[in-house]
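>>> Take a look and give me a structure for this.
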Amino acid sequence: MIRVGLTGGVASGKSTVSALFAELGAVVVDADLIAREVVARGTPGLADVVSEFGAELLTDEGDLDRPAMGRLVFADPDARKRLEAIIHPLVHRRSAQLEAEAPADAVVVHDIPLLAEGARAGSFDAVVVVDVPQDVQVARMVGDRGWSLADAESRIAAQATREQRRAIATHVIDNTGTLDELRARVAEIHAELAARA
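Here you go, the predicted structure:
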């Protein structure tokens, strides 16, 4: 087995890269997906979030109001730390469980948006960073996702810099080209990692 950390800034195309790795047979452990699971309606994780931040962060249906939570934690570093203290241990436990279930010769890709921020890069055999310039990130968030310029810049500012992400990389994927170019680069990296696994 080879353990791979996959990261990239918001709107870098990391989710697309993650899906391409999965198509090639990698076992993908998606931290964002798991982070949603551990605070789903009725979970102890959601109860802990409500206890810490209040029931006003719930929708009428009893789900976590993710946009409201996002606005709170990306504007307030202390609130973000308190939320991470609840969610990160739950995500780590579930990620370890999924990895333990993977085949012995697997390429296990841990899709972790905040890998550079969490100082965990050294725990992986390889780190793949999906990289685009900041102006591309902003254009994608505003143009494709309908975010305001202020929200886009706030989200980028809350994350590690490009330089910090690139500093932890064993492999960098430039995602400013076409989907075919992206697919080819992911296949090249996957082949190398599979050979090592």
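>>> Only C-alpha atoms from now on, for both contacts and neighbour counts.
Will do.
>>> Isn't V10 up against I156?
Yes. Using C-alpha atoms under 8 Å, V10 and I156 qualify as a contacting pair, with a distance of 6.8 Å.
>>> Of those two, which one has the most company?
Each of V10 and I156 has its neighbours counted (other C-alpha atoms under 10 Å); V10 has more, 22 against 19.
>>> and the more buried one, what is it in contact with?
Residues near V10 by C-alpha atoms under 8 Å, 6 or more residues apart in numbering: P113, Q137, R155, I156.
>>> Quick one: classify it as helix, strand or coil.
What DSSP: H, G, I helix; E, B strand; the rest coil gives for V10 is coil.
>>> Check L115 too.
Three-state assignment for L115 (three-state DSSP): coil.
>>> what's the answer for V127, then?
Three-state assignment for V127 (three-state DSSP): strand.
>>> on that earlier part again, between the contacts of V10, which has the most around it?
Greatest neighbour count in the contacts of V10, by other C-alpha under 10 Å, goes to P113: 22 neighbours.
>>> List the contacts of that one.
By C-alpha under 8 Å, 6+ apart, the residues touching P113 are L6, T7, G8, G9, V10, A31, D32.
>>> wait, is the first one part of a helix?
It stands for L6. No. If the criterion is three-state DSSP, then L6 is strand and not within a helix.
>>> if I look at it, how far off is G70?
L6 sits 22 Å away from G70, taking C-alpha to C-alpha, to the nearest Å as the criterion.
>>> who has more neighbours, these two?
A count of neighbours by other C-alpha under 10 Å puts L6 above the other of L6 and G70, at 29 against 13.
>>> Tell me which other helices or strands whatever helix or strand R71 lives in touches.
Taking DSSP states H and E as the criterion, R71 maps to helix 66-75. In this structure, helix 66-75 packs against helix 77-100, helix 149-157, with contacts taken as 3 or more C-alpha pairs under 8 Å, 6 or more residues apart in numbering; DSSP states H and E.
>>> To check against the first, give me the structure of this:
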Amino acid sequence: MEELNRPRWSGRQRRIGLTGGIASGKSSVARLLAERHGLPVLDADGFAREALAPRSPAALAVLERYGERVRPGAEDPPPAEKLGGSHRQDHPPDTGVAIDRAALGRIVFADALERRWLEELVHPLVRQRFSAELERLAAAPTVVLMVPLLFEAGLESLCSEVWLVDCDEHQQLERLIGRDRLSEVEARARIDAQWPLARKRPLVERRIENRGNPEALDDAVRAALQGPPEARTHPPSDRRR
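The predicted structure follows:
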């Protein structure tokens, strides 16, 4: 079976993989690293949004599959058009229209097969963007790779060390509900689509606690930058899928 925790990047550049659960506070840590410490931050979510820009090949594939369901302002289709039958539309989609990411999220977080289809479409494009940006930033002493699905997508091998932005599970749920205006059922579906924080904790070199104190978060980021990486609980060979 494939190793759960792959070997780290061993080049001269320090590459910090920044990960965590949805709504755990990754963006807050990334902002501190960029604004207070001047580090370049490569954002996987940003690359994914670029991949789904209007008229891009990935956006065309999404429109081909879901059609009116992912157009801005579109209402739910009649039952005959919902997933379960053919995904293809009777009329060609307007390829210049931006995809409604919230509508797309409702589809893929309600259906694991649809989520897998979207990941297989977008993840290779995100990998390509990381490769291109890392080449562009080859002379930078330190680069931050912010990747929510770092372990799930197998991208930890791009990093020399991995930081986990950590919080309590109930905090994660409450933050997600408040941030994205989701029901508890919708929020739990999004959390359950990722590995739980407890599964990621033994796999990282550094945990950044984010339980609600901005000053403590700032101190934790500064300490993580200045100190050596902490040892992982388990070596890579001991952790498998």
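>>> picking up where we left off before, so among the contacts of P113 of the first structure, which ones count as buried?
Neighbour-count burial (16 or more other C-alpha atoms under 10 Å) applied to these gives L6, T7, G8, G9, V10, A31.
>>> In CSV: those residues, plus distance to A169 of the first structure.
Formatted as CSV, these follow (distance: C-alpha to C-alpha, whole Å):
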residue, distance to A169 of the first structure
L6, 9
T7, 9
G8, 10
G9, 13
V10, 17
A31, 18
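>>> mean shift of the helix holding R71 of the first structure relative to the second structure?
In the superposition with the second structure, the average deviation recorded for helix 66-75 of the first structure is 0.9 Å (mean C-alpha distance after the TM-score superposition for the first structure).
>>> how much does that helix deviate in direction from helix 149-157?
Angle, helix 66-75 of the first structure to helix 149-157, by axes from the mean of the first three to the mean of the last three C-alpha atoms, to 10 degrees: 60 degrees.
>>> how far off helix 77-100 does helix 66-75 of the first structure point, in degrees?
Relative orientation of helix 66-75 of the first structure versus helix 77-100 (the same axes, to 10 degrees): 120 degrees.
>>> so helix 66-75 of the first structure aligns onto which residues of the second structure?
Using TM-score structural alignment, helix 66-75 of the first structure lines up with residues 101-110 of the second structure.
>>> Out of the helices and strands packed on helix 66-75 of the first structure, flag the one nearest V27 of the first structure.
The minimum distance between V27 of the first structure and those falls on helix 77-100, with 8.1 Å, by C-alpha to C-alpha.
>>> Need the outlier residue of the first structure, farthest from its centre.
Largest separation from the mean C-alpha position in the first structure: D60, at 27.4 Å (C-alpha atoms, centre = their mean).
>>> Verify the assumption that that residue is located in a helix.
No. Counting by three-state DSSP, D60 of the first structure is not found in a helix; it is coil.
>>> Tell me how far it lies from R41 of the first structure.
Distance from D60 of the first structure to R41 of the first structure, by C-alpha to C-alpha: 12 Å.
>>> Check A194 of the first structure too.
Counting by C-alpha to C-alpha - A194 of the first structure and R41 of the first structure are separated by 38 Å.
>>> just G118 of the first structure next, same as before
Using C-alpha to C-alpha, G118 of the first structure is found at 26 Å from R41 of the first structure.
>>> ok, the aligned residue in the second structure for V127 of the first structure - contacts?
Counting by TM-score structural alignment, V127 of the first structure lines up with V162 in the second structure. Listed by C-alpha under 8 Å, 6+ apart, the contact set of V162 of the second structure reads I16, G17, L18, T19, E156, V204, E205, R206.
>>> how about a markdown table for the residues you listed, with distance to F130 of the second structure added?
A markdown table is the format used below for the contacts of V162 of the second structure (distance: C-alpha to C-alpha, whole Å):
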| residue | distance to F130 of the second structure |
| --- | --- |
| I16 | 13 |
| G17 | 12 |
| L18 | 14 |
| T19 | 15 |
| E156 | 12 |
| V204 | 20 |
| E205 | 21 |
| R206 | 22 |
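>>> Which among the residues you listed count as buried?
I16, G17, L18, T19, E156, V204, E205, R206.
>>> mind listing what the counterpart of the first one in the first structure touches?
The reference is to I16 of the second structure. Under the alignment (TM-score structural alignment), I16 of the second structure maps onto V4 of the first structure. By C-alpha under 8 Å, 6+ apart, the contact list for V4 of the first structure reads V107, V108, V109, H110, F124, D125, A126, V127, V128.
>>> so what's the second one up against?
I take that to be V108 of the first structure. Contact analysis of V108 of the first structure by C-alpha under 8 Å, 6+ apart lists M1, I2, R3, V4, A26, V27, V28, V29, E99, A102.
>>> ok, the corresponding residue of the second structure for the fifth one to S160 of the second structure distance?
Under the alignment by TM-score structural alignment, A26 of the first structure pairs with L39 in the second structure. As defined by C-alpha to C-alpha, L39 of the second structure lies at a distance of 15 Å from S160 of the second structure.
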